[in-house]
Every structure is written in structure tokens, then in C-alpha cells.
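Trainee: Task: produce atomic coordinates for the following.
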Amino acid sequence: MRIAVYFVLFCTGYAAGESCLSLPECTNTLCKNGFEMHCVDAICTCLSPSTGFSCTTKYECFGNPLHVSCNKDGTNWHCVDSRCRCY
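Mentor: Modelled structure (predicted):
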């Protein structure tokens, strides 16, 4: 039984921290509906679709009325690939 518990914990940790150098390497991470897979800082990450607003820093993503819904459940605005994204 103890081995089964360790195995589940190992698999959970592995799935939560899948590393990548490019998007095709993200084979074990699944995103919920409405989110897209990206390789961010060498970690497979589920991001909201791009808002279409360009940015160079995350601070440029704050203050837009369309962005109010991001700040919930521990998510926040980030500038990824020069686009505002919520994760």
C-alpha cells in the first residue's frame, strides 16, 4: 500500500512540473477548456488565450477594463510572447 501512495505522489509531482525546451515536449500536461499549452521558462504551462493586447512587461497588461477578470484564484497578468495572458 505504501508503494502505491508513493507512486501516486510521484506521478502527481511529475505531471505538475513537466519541463520543456519547446512546445512539442509538453506531452503529459493537460489544460482545462479555454486554455492553451505553452512552454514558459522551461515549464509546460496552461495559459489563457492571448488577449490581442501587445506588451513588453506584465505591468502593461494591468488597467485595461477587459482584464479585470484575471485576478482570481491566484491568477495574474503576465506578458508572454509580447501578448497579455492570464495564468
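Trainee: only C-alpha atoms for contact and neighbour calcs from this point on.
Mentor: OK.
Trainee: ok, Ser22 touching Cys39?
Mentor: Yes - between Ser22 and Cys39 there is a contact at 5.8 Å, judged by Cα atoms under 8 Å.
Trainee: I'd like the structure of this one too, to check against the first:
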Amino acid sequence: MKCIFILLCILGYAWSETCSSASSECRHTTCDSTSELHCIDGFCTCTTAHSVRCTSLQDCLNVADWDCTQNRRHCIDNVCRCARIH
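Mentor: A predicted model of the protein is given here:
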């Protein structure tokens, strides 16, 4: 059973949609109505916005009352966003 799970994870990673810089390249990835599609680190990723404006990633890392782990935080279009899959 563990081998099947590992194999499925590897296949999912191999089939994940990639992008170079623009989310317009993400043709097969869809997000629900509470999130937006962005290209982060070469992968099409759904993100949710926080009410904090930012000029750099550090602004988002400094937010204390946010239910988003540090490694999932991004500053996109001057808004702190939390990547759902990253």
C-alpha cells in the first residue's frame, strides 16, 4: 500500500502543470471562487489573499495574525497571498 501511495505522489508531481512566469500559461489548473491562480516557482498555484499590502516578501513574513505558514507566504501584485499548494 505504501508503494502505491508513493507511486501516485510521484505521478502527481510529474503531471503537475508548470509555468515560466505568467499564470496565463496555466490552462488546466483551476481554483475555487475564494482563490486566484498564480505562477509561483514554476508551478501553477492557487492562492488566497490577505488584507495586508506589501512591497516585499518580508512584509508578508512579518504578519503575526495570519493562518498561513511562513513558507507559503508571497507578495504578489502588492498583496500578501498564501499559496495553497507549494
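Trainee: What ranges does structure 2 have for its helices?
Mentor: Per DSSP state H, structure 2 carries helices over the ranges 2-15, 57-61.
Trainee: what's the most buried one of those helices?
Mentor: helix 57-61 (a mean of 18; mean count of other Cα atoms under 10 Å).
Trainee: Tell me how far the longest strand seen in structure 2 lies from the chain's centre.
Mentor: As assigned by DSSP state E, the longest strand anywhere in structure 2 is strand 43-53. Relative to its parent chain, strand 43-53 of structure 2 has a centroid offset of 7 Å by Cα atoms, centre = their mean, to the nearest Å.
Trainee: residues in contact with it?
Mentor: Contact partners of strand 43-53 of structure 2, identified using Cα atoms under 8 Å, 6 or more residues apart in numbering, comprise 16-20, 23, 26, 29-31, 34-39, 59-60, 78-86.
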